[in-house]
Each structure stands twice: as C-alpha cells, then as structure tokens.
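Chemist: Need coordinates for the below:
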Amino acid sequence: MTSTKAPRRALVVEDERTINDALTQRLRAEGFDVEQAFDGPTAVDLAATTRPDVVLLDVMLPGFDGLEVCRRIQATRPVPVLMLTARDDEADVLVGLGVGADDYLTKPFSLREVVARVAALLRRVDRAAALADERPAVIEVGALSIDPGTRRTTVAGESVHLTPTEFDLLLCLARAAGQVLARERLLREVWDWGDAWGSASASRTVDSHVKALRSKVGGERIRTVHGVGYALEAVGPTGQGRA
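Modeler: Alright, predicted model coming up:
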C-alpha cells in the first residue's frame, strides 16, 4: 500500500553550491522535500514560508552568519537545526548550541553521516510529540523541575530555555538522578546514535552539550565522572548542597 504521509521538509543553508547541491540531492533521494538557501537573509525567509521539519545550517554565510540565522529561526518557531562548521573549536560549538542548534557536524563529513544525524533528530522530535500526548509526571531533582509533557524546565521556579537536545539530555539524566550515565548510554538514548561514529567525535558531542546545559541549569547540578560520564545531582535553589 502506498503511504499517504507527507514527506518531511528540509532546508539546506550552505553558500558553497557544490556542498549544498550534494546535500540536497542526497536528502531528496531519501524522500525529503528540500529547499536551498545560499545566504542568511534568504534562509530566514524560506524558514518562515516553507516551515521546514529540519534545517541544515552552515555557520559561515554571506548576509549574516548561521548563528544569526539560527537565532531568528528559533525565535519564530522551534525547529531542529544541524549546524555545519569548518571549525571544531569548542567555543564556536558552544555558541552554536547556545543559539538553539541541536547538533553539529564538522567539515569534511560524509553524506551518510548527515542523513543519519538528520534521521536521529527527527526521531527525537517524534518521540517528544508522543510523550507530550501521554502527559507524563513532572520530575523534580532538588530545585530543578522538568515537565516532559510541556517540555518546560524551571530552576527554583524560574523558567529556563533549553534547546530540544538540551531538554532531552536533561530529562535522560533526571530519570536516573544520582546515577552516573555513561556517554555511550547518553548517545543511544538522547541522540539515538549507533556505532557509526568514532568515539572521539561522540565524546565531544556529549561533552559540548553538557557544558551548554550546565551554563543554563547550574554547573553544580551535573557531576562529571571522568572517563565514564555524568550524573544529575539534587541541588537546592542556591546551588549549595543537596535539596
């Protein structure tokens, strides 16, 4: 039976035409409807008019850069964003995550990896939508409150804005509060990654997102166990000791 489900829509934002065309062709071969943009202003306009399900976004763009594109897109409508960057500098990655990117890939990358990352992002979006329908109970860890249904987070009653990936990471840690979760487990449960990528890249992805999350909920709430992973701790409103 032929599926009547509408294809997913992707927006590819990359000023190098060769890369843009290669990404577009591969995504179309995977069944996506794809729009292309080659500069910042066009990307923002297309995101508003076509309402993509996912955005592949280069950092360096004419007009204004990918970080500003991401800010403007996310301010209007939350959408998963995969940042494409020529630099793997941690500061650059953290800035990208801070403006609403969900994941990032460093150039050069394989088209197979791009497709896998996009698929993982969309699976997480689908799971989040299903979870919202179930109206699960709010989770409280010290002064931290996480509502899986509304995807809202507060610290001592103050709302905290998290990207979809940051929320999923925090929720995963909260469901096993006090327990140390290995990076490999976080990659499986939050990013839906298998064994397709090297451990160094995988570790950087987890560590970068944890650092971004700490800047929002408080560094003392997420404990590092070197060589293993992370644990969410019950900390009071002042950040001093357990609640």
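Chemist: hey, let's count contacts and neighbours off CA atoms from now on
Modeler: Noted.
Chemist: Show me what the helix or strand hosting R72 is packed up against.
Modeler: Using DSSP states H and E, R72 sits in helix 66-76. Using 3 or more CA pairs under 8 Å, 6 or more residues apart in numbering; DSSP states H and E, the elements in contact with helix 66-76 are helix 40-50, strand 54-58.
Chemist: and the angle from that helix to strand 54-58?
Modeler: Following axes from the mean of the first three to the mean of the last three CA atoms, to 10 degrees, one obtains 160 degrees for the angle between helix 66-76 and strand 54-58.
Chemist: what angle sits between helix 66-76 and helix 40-50?
Modeler: 30 degrees.
Chemist: Which among the helices and strands packed on helix 66-76 is found nearest to D21?
Modeler: Set against D21 and scored by CA to CA, the helices and strands packed on helix 66-76 come closest in strand 54-58, at 12.4 Å.
Chemist: One more sequence to fold, the one below, so I can look at both together:
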Amino acid sequence: MKDPAFLFYSQDFIVGVQTMNFEDRGKYITLLAQMHQQGRMSEETIRFLVGSVSDNLKKKFSVDENNNWYNERLELETEKRKKFAESRRINGSKGGRPKKEEKPLGKPLGKPKQNLPEDENENENENIIEYLNQKTNKNFKPSTQKTKDLIKARLNEKFTIEDFKKVIDNKCSQWLNDEKFNRFLRPETLFSNKFEGYLNENNSHPKKQEKQESLRDKMKRMYNE
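Modeler: Reported below is the predicted structural model:
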C-alpha cells in the first residue's frame, strides 16, 4: 500500500517559494503530491498535469539519467518516513521498543561533543542555500556533500543561520555585479575558513563618503564667507 502522507515543513516551503508567483506555487505543490504517489515523471507527463513550466519552477526539480524529473527533498523525506515506519514495524514484532542501554556510573572525562540532529542539519542547509540562491540567482544544491560539510563546520563553531545570511549579504553587495568576482559567490568560498572575516566586514563605505563630502562642503562655506 502506498504511503498516503509525507512530512511537510511549512517554514521551509514558505522560504522556498518566496520568489515564485501563486500560479507556480500551486503547480509546485501539485507536482510534489503527484510525485509522492507516482514517483519520478517525464517532462511530457508534467506538462500534461500542470501545463506550462516556468524557469523558476524548473529549479525545484532535478532530472535523472532517464530524463525523468524528481525533487530531492521529497525523495529524502519519503525515504526517512519509510525507514521510520519499518523500524516501528520491526520493534512491534519484537514486543515493543528495544531497551535503552544502561548509563555508565562513572562521570565522563570530558564534555560530549554536541552535534545537531540530522533532520535539523538538513533543514538549516536548505534555508541557507535557498537564501544564497535567491540572492545570487543561482541554483546550488543543499545536498552536495562539500556544501553540507562546510555548513556543518561553521554551525559547530557556534555561528548561526543569521550569520550565514549576513555573510551572503556582505559578499553580494561587493561581488554580485562584478564579472570577475561574481563566480566566487558560492558555498566553498563563502562558508570556508574565511567565514568569520567575511562576517565582520564593514560595508559602510557610502556613509564614509557622505561624511567626506559634507566635510568638503563645510570647508567651502568657510572659505566663501
């Protein structure tokens, strides 16, 4: 029997469709529901279901070796739900959940390393890369292992999602319209070991220029009096 449901993260969806009009949003959620029930689809089937497909809508899907469209996040959530349901079924056949391991009596020598849960890591990857794609009009994938490793490393250093967004804003203001440096608006550059330096850059050059200009105007008035 086909699973009738999949996990739907409302916040991630709202962030992910910010640049889409309402027509594309409707087509997007329709295709997600159809793919959850029927699996990957050809472009012909997709156009039969929803009609025209904009470039903005295309960015939400990948294409496999058979030219079938699919959504990476949907397949990831479907597989996680399937594994969870299977684990519950196995535990039930054994008479319930497995017993918890007994805690050691002695105190640990050091603090345990705290890692974010897998689901939380994936959600934060999605939010950060979605924001980067919106700002740069590019199409980076949050599922790329190198990207996941870089984001995880910075999060483990106690940087926040807002820090990531500030770094993206800082560098976009400098490089977005620069043909030479625009190509460096990518995860491996922005989220590398220079992350903290990018975060603390001061992009207040226009204010400095205003102060200099106002000082020159003041000097002119003094000499003209």
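Chemist: After superposing, what score do the chains get?
Modeler: Once superposed, chain against chain, the TM-score is 0.27 (TM-score structural alignment, normalised by the length of the second structure); 110 aligned residues with a CA RMSD of 6.3 Å.
Chemist: dump the residue contacts of L31 of the second structure.
Modeler: By CA atoms under 8 Å, 6 or more residues apart in numbering, the contact list for L31 of the second structure reads 46, 50.
Chemist: quick one: secondary structure of it?
Modeler: What DSSP: H, G, I helix; E, B strand; the rest coil gives for L31 of the second structure is helix.
Chemist: any idea how far it is from Y223 of the second structure?
Modeler: According to CA to CA, to the nearest Å, L31 of the second structure stands 71 Å off from Y223 of the second structure.
Chemist: okay, now D133 of the first structure: neighbour count?
Modeler: 10 (other CA atoms under 10 Å).
Chemist: sorry, that was for K58 of the second structure
Modeler: So K58 of the second structure, with other CA under 10 Å, has 13 neighbours.
Chemist: That one and N123 of the second structure: what is the separation?
Modeler: K58 of the second structure is 21 Å from N123 of the second structure, where distance means CA to CA.
Chemist: Give me the next element, helix or strand, following the strand or helix carrying A116 of the first structure.
Modeler: Using DSSP H and E, A116 of the first structure sits in helix 111-134. The helix or strand immediately downstream of helix 111-134 of the first structure is strand 139-141, counting by DSSP H and E.
Chemist: I'd like the next helix or strand past that following strand.
Modeler: Per DSSP H and E, strand 139-141 of the first structure leads on to strand 144-147 as the next helix or strand towards the C-terminus.
Chemist: buried residues in that following strand?
Modeler: Neighbour-count burial for strand 144-147 of the first structure, counted by 16 or more other CA atoms under 10 Å, picks out 144-147.
Chemist: same question, stretch 31-41 of the second structure
Modeler: For stretch 31-41 of the second structure, using 16+ other CA under 10 Å, the buried residues are 31-32, 35-36, 40-41.
Chemist: would you list the helices and strands packed on helix 66-76 of the first structure in TSV and tack on distance to V114 of the first structure and mean neighbour count?
Modeler: Formatted as TSV, these follow (distance: least, CA to CA, whole Å; neighbours: other CA atoms under 10 Å):
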stretch	distance to V114 of the first structure	mean neighbour count
helix 40-50	19	18
strand 54-58	9	26
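Chemist: can I get those in TSV with distance to L131 of the first structure?
Modeler: Shown next, in TSV, are those (distance: least, CA to CA, whole Å):
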stretch	distance to L131 of the first structure
helix 40-50	26
strand 54-58	20
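Chemist: So for G229 of the first structure, which of the ones you listed sits nearest?
Modeler: With CA to CA as the yardstick, what comes closest out of these is strand 54-58 (28.5 Å).
Chemist: got the angle between that closest one and helix 111-134?
Modeler: If you take the same axes, to 10 degrees, strand 54-58 of the first structure sits at 140 degrees to helix 111-134.
Chemist: and G16 of the second structure, how many neighbours?
Modeler: Every residue meeting other CA under 10 Å relative to G16 of the second structure is counted, giving 19.
Chemist: Spatially nearest residue to it (excluding sequence neighbours)?
Modeler: Nearest in space to G16 of the second structure, with sequence neighbours left out and distances taken as CA to CA, 6 or more residues apart in numbering, is E130 at 6.4 Å.
Chemist: Hmm, I14 and the one you found touching each other?
Modeler: No - assessed by CA atoms under 8 Å, E130 of the second structure is found out of contact with I14, at 11.0 Å.
Chemist: Surely L190 of the second structure touches K165?
Modeler: No - using CA under 8 Å, L190 of the second structure makes no contact with K165, being 10.4 Å away.
Chemist: more neighbours, those two?
Modeler: Neighbours per residue (other CA under 10 Å) separate L190 of the second structure from K165, with L190 holding more: 21 against 17.
Chemist: show me where the first structure has helices.
Modeler: Secondary structure of the first structure (DSSP state H): helices located at 17-29, 40-50, 66-76, 90-98, 111-134, 164-174, 183-186, 199-217.
Chemist: of those helices, which approaches L82 of the first structure most closely?
Modeler: That would be helix 111-134 among these, by CA to CA, at 7.4 Å.
Chemist: Which strands and helices lie in contact with that closest one?
Modeler: The contact analysis (3+ CA pairs under 8 Å, 6+ apart) places helix 111-134 of the first structure against helix 17-29.
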